[in-house]
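Colleague: With the sequence up front, the predicted model follows.
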Amino acid sequence: MQAYWTRWEKWMQKHAPKLPDTLNPGVAPATVDALERLIGSKLPADFKSFYAIHNGQQRVKTGLVDADQLLPVEDMITQWHHWKNVLDSGGFIYNEEIIASTPDTGIKSDWWNPLWIPITSDGFGNHLCIDLDPAPEGQYGQIITVWHEDSHRGILAPSFEAWMHQYITAIEKGEYVFVKKWGIVHKDTFLNYND
């Protein structure tokens, strides 16, 4: 997974030289163990190898993933607790019926599942997640979208490594640009403008 970080940091050095300063050092194994104990499941090896190099990024306005923060494991735990508290308090039940999402094939129809681990955040309850509890047609460790006010749950990639490959390749091809106010954003997004 070092190759992905090397490519990403090389792009950042060229297009956003201050952005690598937002990267955290590699995650401590004990922190990963704490997350795995909390969720009662093992995280994919590709994810752990990637985070051993950099534990996401600091909380800054400029995001690494389409304007969103690449969460450190400690913040994944915090976000997981927020969602779990809503689940446990009945927040995903309306008129005594469980609220369902409208997922892509391969994702369960939960509004949120305790084995959907947030890996990015826009600060408003929207995440990309590692799905450790896929539907039968899905894959363990697939990367999915979870927007708190949108019922659709989409699959972005079949694994963490596949997602990294897709994203970093798209960055290198010029499909993403650096915007000072937001960070790395898709070139066609409304966030790509000059103030």
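Modeller: In hand now; what should we look at?
Colleague: Only C-alpha atoms from now on, for both contacts and neighbour counts.
Modeller: Noted.
Colleague: Just give me the neighbour total for residue 73.
Modeller: For residue 73, the count of nearby residues is 22 (other Cα atoms under 10 Å).
Colleague: and the longest helix seen in the chain, how far from the chain's centre?
Modeller: The single longest helix within the chain, with elements called by DSSP state H, is helix 73-88. Centroid separation for helix 73-88 versus its chain: 13 Å, with Cα atoms, centre = their mean, to the nearest Å.
Colleague: Could you do stretch 122-141 as well?
Modeller: With Cα atoms, centre = their mean, you get 9 Å for stretch 122-141.
Colleague: Which residues does it contact?
Modeller: Residues from elsewhere that reach stretch 122-141, judged by Cα atoms under 8 Å, 6 or more residues apart in numbering: 41, 43-44, 67-69, 105-108, 113, 115-121, 142-148, 158-160.
Colleague: Show me what counts as buried in it.
Modeller: 122, 126-135, 138-141 (16 or more other Cα atoms under 10 Å).
Colleague: okay, how far is it across that stretch, tip to tip?
Modeller: 21 Å (Cα to Cα, to the nearest Å).
Colleague: let's bring in a second model and compare:
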Amino acid sequence: MIATPLPEPRDVPAVLGRLEIRIVREVPLHPATLPPGVSEADLNAFEARSHVTLPPDLRALYRWHDGGDQLGLSFLSLIHLDCGREMEAALAADCMTDLDEIIVSHPPGALWPMYALRDWLPCLHEGSGNHVALDLKPEAAGRVGQVITTGLDEDRRFVLVPEVHTFLRECLRRLNGFQIEAWQVRFQEIGGRAPEGYGVLADLFLSFGAPPAHTDTGWYWR
């Protein structure tokens, strides 16, 4: 008997619920390491002290879990999101304009070619100062809330997807081809091929949307 496919999840809570089911089923020890979500009061307090308005999808993500390793990279807790934004603000205030000229936006005109911007919220990190971030102040060709790459080694910055919802839906799709590495889920490309390394973060999210088929950086971390 062929199982009836589940309907496509319509909103972020539905996507997160499906992710939770898959992770619990496939990596049963992993959920015990994940912190519970934050409260509405915590999110409101973050917005008040940071003077930002978080997109509803990002609020839903933090109500699900406050950080952890369930999204391919390390998902920053709300308090570390606060620290990350302060670091971006400090770098921006430090007049790092001499580094702005090496920053390139993909696609062109979607995000500001700046080394640091206080309106980038670094939500995911790979441990070496590079992040998948939420862009709250895009350039003319971008969208508020687009998911981008940024960081110390990311001279070329990519828009991965136009919003958090699309990013999470793509993560859910890729759970059809996942790898278990101890306590962590790593996502594979559609078709089952897993990235063996990367030169820029966009290499880990090939075919998510804006990144090219291969970023061809010429060097890779292993």
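Modeller: Structure received. Computed from a predicted model, the values in this text were never measured in an experiment.
Colleague: For the longest helix of structure 1, grab the matching residue range in structure 2.
Modeller: Mapped onto structure 2 using TM-score structural alignment, helix 73-88 of structure 1 covers residues 78-93.
Colleague: in that stretch, what's buried?
Modeller: For stretch 78-93 of structure 2, by 16+ other Cα under 10 Å, it's 78, 81, 82, 84, 85, 86, 87, 88, 89, 91, 92.
Colleague: Superposed on structure 1, what's the mean shift for that stretch?
Modeller: Its aligned residues in structure 1 lie a mean 1.8 Å from stretch 78-93 of structure 2 after superposition (mean Cα distance after the TM-score superposition for structure 1).
Colleague: Mind jotting down where the strands sit in structure 2?
Modeller: 68-71, 73-75, 104-106, 120-125, 130-135, 146-151, 156-161, 178-181, 184-187 (DSSP state E).
Colleague: Pipe the ones you listed into CSV and attach distance to residue 195 of structure 2 per row.
Modeller: As requested, the strands of structure 2 are arranged in CSV below (distance: least, Cα to Cα, whole Å):
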stretch, distance to residue 195 of structure 2
strand 68-71, 15
strand 73-75, 13
strand 104-106, 20
strand 120-125, 17
strand 130-135, 17
strand 146-151, 17
strand 156-161, 16
strand 178-181, 11
strand 184-187, 9
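Colleague: buried subset of the contacts of stretch 122-141 of structure 1?
Modeller: Judged by 16+ other Cα under 10 Å, buried ones among those: 43-44, 67-69, 106-108, 113, 115-121, 142-147, 158-160.
Colleague: What residue in structure 1 is paired with residue 19 of structure 2?
Modeller: Per TM-score structural alignment, residue 19 of structure 2 is aligned with residue 8.
Colleague: quick one: that match from residue 157 of structure 1, how far?
Modeller: Taken as Cα to Cα, the span from residue 8 of structure 1 to residue 157 of structure 1 is 18 Å.
Colleague: what residues are up against the closest residue to residue 92 of structure 1 other than its chain neighbours?
Modeller: Leaving aside its chain neighbours, residue 92 of structure 1 sits nearest to residue 99 (5.3 Å; criterion: Cα to Cα, 6 or more residues apart in numbering). Residues counted as contacts of residue 99 of structure 1 (Cα under 8 Å, 6+ apart) are 92, 93, 110, 111.
Colleague: 7 Å instead?
Modeller: If you count contacts by Cα atoms under 7 Å, 6 or more residues apart in numbering, residue 99 of structure 1 has them with 92, 93, 111.
Colleague: Export the residues you listed to CSV and append columns for distance to residue 56 of structure 1 and neighbour count.
Modeller: Output for the contacts of residue 99 of structure 1, formatted as CSV (distance: Cα to Cα, whole Å; neighbours: other Cα atoms under 10 Å):
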residue, distance to residue 56 of structure 1, neighbour count
92, 29, 16
93, 33, 14
111, 25, 23
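Colleague: Could you check how far the aligned partner of residue 135 of structure 2 in structure 1 is from residue 156 of structure 1?
Modeller: Taking TM-score structural alignment, the alignment pairs residue 135 of structure 2 with residue 131 from structure 1. Distance, residue 131 of structure 1 to residue 156 of structure 1, by Cα to Cα: 11 Å.
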